[in-house]
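[1] my questions are about this predicted structure, shown below with the sequence.
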Amino acid sequence: MAKLKTTLLVAACGLAIAACAKKRPEVLPPAPVETPATETPTGPTGPATGEVTPGSAADFQRSVTSNTVLFGLDQYDIDPAARAILDSQAQWLVRYPNVRITIEGHCDERGTREYNLGLGDRRANAAKNYLAAKGIAPARITTISYGSERPAATGSDEQAWAQNRRAVTIVLN
């Protein structure tokens, strides 16, 4: 009885496998033919000629005063130099209303991790609020704080720390 069950089970498996096998088509499709590319490749810098695509991250970098706002020690207020930078960013963002951005908040290495994350968040939000006050829809702007995790300058001196206390605007493509 067990031998009969085993034989039937093996036969059923064999039939199931045979039913799944693909049959070879009578006529094979033609082989693929290579065709020369007719489109101009584009990317963040536009066509291969090096042109910058309007509304791209490269256009933003080229058009604004800077993508980085610097802050004083333990500060997150927007000073006159930061206003000038953010004003140029706002003008560009008004021209391209469908472009979304992220503002990254950064700190120097001094302070605890929690303090620096909080300060980086306040810096990013200060820049966001300034741009929103200039007419940029807040829904287009996301913020993130990296604290001291992504320094722009290495070193443990005032010159390096000054470069690391910043908010950076990144265009999302």
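    Everything's here; your move.
[2] going forward, measure contacts between C-alpha atoms and count neighbours the same way
    OK.
[3] so what's the gap between the longest helix along the chain and the chain middle?
    In the chain, assigned by DSSP state H, the helix with the most residues is helix 113-133. In terms of C-alpha atoms, centre = their mean, to the nearest Å, the centre of helix 113-133 is set 18 Å apart from its chain centre.
[4] helices and strands around it, which ones?
    Using 3 or more C-alpha pairs under 8 Å, 6 or more residues apart in numbering; DSSP states H and E, the elements in contact with helix 113-133 are helix 80-95, strand 100-106, strand 141-147, strand 166-172.
[5] I'd like to know which of these is closest to K5.
    Between K5 and the helices and strands packed on helix 113-133, the shortest separation by C-alpha to C-alpha is 64.0 Å, and it involves strand 166-172.
[6] in addition, the following structure is provided for comparison:
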Amino acid sequence: MNTRFATAMLLAGSIGLAACAKKAPEELPPPPAETTAPVTDTTPTTTGPQVGSQMHFENAVNGQNVIYFDTDRYNIDSADAAALQTQAQYLGQYPQVNITVEGHADERGTREYNLALGERRANSAKNYLVSLGIAANRIRTVSYGKERPVALGSNEEAWAQNRRAVSVVVN
């Protein structure tokens, strides 16, 4: 008896599902009519990098956001002074922009010595910017010593690139 009941239920379920199946339409609907949406201009009204961004800063100072030092030195020479004057002009024009001056050293010397030298280099750049009228509270300093070289190698060319102070915009 149970087998007959189960078979009857299975047959009734199959018939019920077959009745729910969709049949293909005899004719396909027409394709949607083409509509022309109004053209809106999505290009921004300003071009170039956003004011106050690192890219805007670097473009405005013509890539002079890095100054270089001689071996074991942290004094500002005439080339460094010109670069820092350009940075000061930018910072004077955009008083909402703050920077961090990163001090770096080459791989020679101890870690402690290079951290101290990087700090002196960053502070030297900061002090020069302050002497040009930039508020000291807009300029932070940090020393990375020899920990973040831009040029790998143990030669004078690589060392010269790594003895630097880099001005970086902070938000």
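    Thanks, I have the structure now. Note that the structure is a prediction, hence the values are computed from the model and not measured.
[7] return the most buried member of the helices and strands packed on helix 113-133 of structure 1.
    Greatest average neighbour count among those goes to strand 100-106 (a mean of 24), per mean count of other C-alpha atoms under 10 Å.
[8] so where is that strand in structure 2?
    Matched against structure 2 by TM-score structural alignment, strand 100-106 of structure 1 falls on residues 98-104.
[9] for that stretch, give me the average deviation versus structure 1.
    With mean C-alpha distance after the TM-score superposition for structure 1, stretch 98-104 of structure 2 departs from structure 1 by a mean of 0.3 Å once superposed.
[10] just the residues contacting that stretch, thanks.
    The contact list for stretch 98-104 of structure 2, computed with C-alpha atoms under 8 Å, 6 or more residues apart in numbering, reads 91, 114-115, 117-123, 125-126, 138-149, 162-171.
[11] picking that back up, can you redo the helices and strands packed on helix 113-133 of structure 1 as CSV with distance to P54 of structure 1?
    CSV is the format used below for these (distance: least, C-alpha to C-alpha, whole Å):
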stretch, distance to P54 of structure 1
helix 80-95, 10
strand 100-106, 14
strand 141-147, 19
strand 166-172, 12
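[12] list just the one of these that sits closest to A58 of structure 1.
    Closest approach to A58 of structure 1 among those (C-alpha to C-alpha): strand 166-172, 8.9 Å.
[13] tell me the residue in structure 1 aligned with R140 of structure 2.
    By TM-score structural alignment, R140 of structure 2 lines up with T142.
[14] if we ignore the residues flanking it in sequence, what's nearest that match?
    Closest residue in space to T142 of structure 1, ignoring its immediate chain neighbours: T102 at 4.7 Å, by C-alpha to C-alpha, 6 or more residues apart in numbering.
[15] what's the answer for S63 of structure 1, then?
    Of all residues not flanking S63 of structure 1 in the chain, W92 sits nearest, at 7.2 Å (C-alpha to C-alpha, 6+ apart).
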